[in-house]
Each structure stands twice: as structure tokens, then as C-alpha cells.
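A.B. asks: Generate coordinates for the sequence data below:
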Amino acid sequence: MSVQAPAPPPQAVGYYPQGQPAGQSQQSSTTVVIQGNNDAPMGMALQDCPITTKCPSCKSNVVTQIKFEIGCITVLVTFLLCLFGFYLCCFIPCCVGRCKDVVHLCPNCKYIIGKYKRM
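C.D. replies: As a prediction, the model looks like this:
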């Protein structure tokens, strides 16, 4: 009675780069650049503090200048304060930067780089 060794696994048929033996996978990385509307520059996460980025308008590396604007969350909090009877306090969210949206501007050309919306 003779025992036969198991057959080797079949090799995949396909294109292998030169110097790449069959059966070994080639590792590669892919960089994805996301370009959207004016809400976030090139996939960057905007917050309520200045960031370092490249201005799409003047093509210079800058630290953004920030400006606060009244947004949806500011109006909502003001409305809720009025609704619950806090008439004297209802305009406080309009004075607090943490309740407002943040606009990131280029300090050189004043181009709007992006907006951080709280809601």
C-alpha cells in the first residue's frame, strides 16, 4: 500500500508584476482626495479653532482666520429659551461663540476656506 503526498494547491492564473512570484500578494496604498463644496476643504475636519491649510484661492500655506456666525443651533437655542419663558436670557446664545457656526477665512485674500456648522 503506497501513500501519496497531497497535490500542491493550484496557482492562480493572472498578471503578476515582474519579480513578483505567484501566490504572493502585492501590497499597495491608495490616497483618496475628497473635494466637496465649501463645507470642508479637501476632506479636512474643521473645528472651532484655526487650522493650518493651503488656500485654494491664493495657493499659500496659511493659518485660517475664524469668524463666528449665527447658525441653526443658535436660532434653535434662542427659540427654546423663549418657549420655556426665559425671555431675558433668550439672546445669550447670540453672544456666545460656542453656539455659533465658524467660518474659516484665508488671512491673505479673505477667501472662505470652509465652514464648521454646529448642526
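
A.B. asks: going forward, measure contacts and count neighbours with C-alpha atoms only.
C.D. replies: Fine.

A.B. asks: Could you measure from residue 107 over to residue 52?
C.D. replies: Going from residue 107 to residue 52 by CA to CA, to the nearest Å gives 11 Å.

A.B. asks: quick one more, to check against the first:
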Amino acid sequence: MAAPNAPPPAEIYPPVPQDQAAYPPVPQDQAAYPPPQPQQQPPPPQQQAAATTVVVTQPAVATAVVFRDVPVIITDSKGQQVQTQLEYRSGAMVFIIAAVIFILGFWCCCCIPFCIDSFKDVYHINPTDGSVAGVYKRI
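C.D. replies: Take a look at the predicted model:
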């Protein structure tokens, strides 16, 4: 193995010529790179017309009010937003539960579903005019 500072062997690398005469001159018509072209100036900016702004509006979409067992906010006939009042009324679910209790033999307890609001239908009342705004039926 050769020493780290030793020059490489001569047989691996070809000898480097000492004068430039060893290389033939490159003719000007066959130059490696074409001559630089003068840069063209971009055309002057033309006067542009004034920008037109187009405003697109979407029509107002009425959101559907979902009536459940909690008060909701509605718009009354006068355009005011009001919160509905709840009124519980016996519906089909109350009568079905009462019938099942009666059939099971607990006839003395069949009036209990008529006292529980969770089994009744919910009527949403408009407080300004007293009309029914919506109904949530359990069944």
C-alpha cells in the first residue's frame, strides 16, 4: 500500500500537456455556445379598462325549525323573534303505556303515564298571539 502523501502512480493518469498548442483552436463559427442574443423589451403596458366588481348575493334560505321537547326561537307574524312556550298534552304514547300497564295487571297504576310529561306530546305555543307554532309527537 502506498503512503498517504505519496503521488499517485503515473500509469493511472495520462500526462497533462504543458502548453496550449497541444489543443486545436475552436473555430468561431462552430463555437460551443451560440452568441448571446439581445434581450427583447416587453411591450409597454396598455391602458386597461376599469375593473368591474360583481356582487353576487344568495337568497336567504329559511332554516327549518325542529320542534322537540325544548323551547325554540321563532319569528312571529310581526317579524319579532320570540321563544315558544311549551304545553304538554296526552297523545298516543300515553294511552299505549297505560294500556300495557293495565294488561300486565297493574290496573291501579295505569293512570301514572297521564302525569308524566316525558310521555306526552309537546305543543309549541307562540306567546304573542297564542297560536300553535309546532307540535312534537312522541309517536
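
A.B. asks: Superposed, what's their TM-score?
C.D. replies: In this superposition the chains share a TM-score of 0.62, using TM-score structural alignment, normalised by the length of the first structure; 82 aligned residues with a CA RMSD of 2.0 Å.

A.B. asks: still on that earlier bit, more neighbours: residue 107 and residue 52 of the first structure, which one.
C.D. replies: Higher neighbour count among residue 107 of the first structure and residue 52: residue 107, with 14 against 10, using other CA atoms under 10 Å.

A.B. asks: from memory that one sits against residue 62, does it?
C.D. replies: Yes - at 7.3 Å, residue 107 of the first structure counts as touching residue 62 under the criterion of CA atoms under 8 Å.

A.B. asks: Find the residues that touch each one of residue 107 and residue 52 of the first structure.
C.D. replies: Residues touching both residue 107 of the first structure and residue 52 (CA atoms under 8 Å, 6 or more residues apart in numbering): 62, 63, 64.

A.B. asks: where along the first structure do the helices fall?
C.D. replies: Applying DSSP state H to the first structure gives helices spanning 72-83.

A.B. asks: so how many other residues sit close to residue 104 of the second structure?
C.D. replies: Other residues lying near residue 104 of the second structure total 9 when counted by other CA under 10 Å.

A.B. asks: Next: the one 4 residues further on.
C.D. replies: In terms of burial, residue 108 of the second structure registers 9 neighbours under the definition other CA under 10 Å.

A.B. asks: go on, residue 102 of the first structure?
C.D. replies: 25.

A.B. asks: and what of residue 84 of the second structure?
C.D. replies: 24.

A.B. asks: now swap in residue 136 of the second structure and tell me
C.D. replies: 16.

A.B. asks: Counterpart of it over in the first structure?
C.D. replies: Correspondence of residue 136 of the second structure to the first structure, assessed by TM-score structural alignment: residue 116.

A.B. asks: now do residue 127 of the second structure
C.D. replies: Match for residue 127 of the second structure (TM-score structural alignment): residue 107.

A.B. asks: For its match, give its distance to residue 50 of the first structure.
C.D. replies: From residue 107 of the first structure across to residue 50 of the first structure, the span is 11 Å (CA to CA).

A.B. asks: Can you work out which residues contact both of these two?
C.D. replies: Contact criterion CA under 8 Å, 6+ apart; residues shared by residue 107 of the first structure and residue 50: 63, 64, 65.

A.B. asks: my read: the first one touches residue 51, true?
C.D. replies: Yes - Residue 63 of the first structure sits in contact with residue 51 when judged by CA under 8 Å, with a separation of 5.5 Å.

A.B. asks: what number of residues lie near whichever residue in the first structure pairs up with residue 118 of the second structure?
C.D. replies: Under the alignment defined by TM-score structural alignment, residue 118 of the second structure is paired with residue 98 of the first structure. Using other CA under 10 Å, residue 98 of the first structure is surrounded by 14 other residues.
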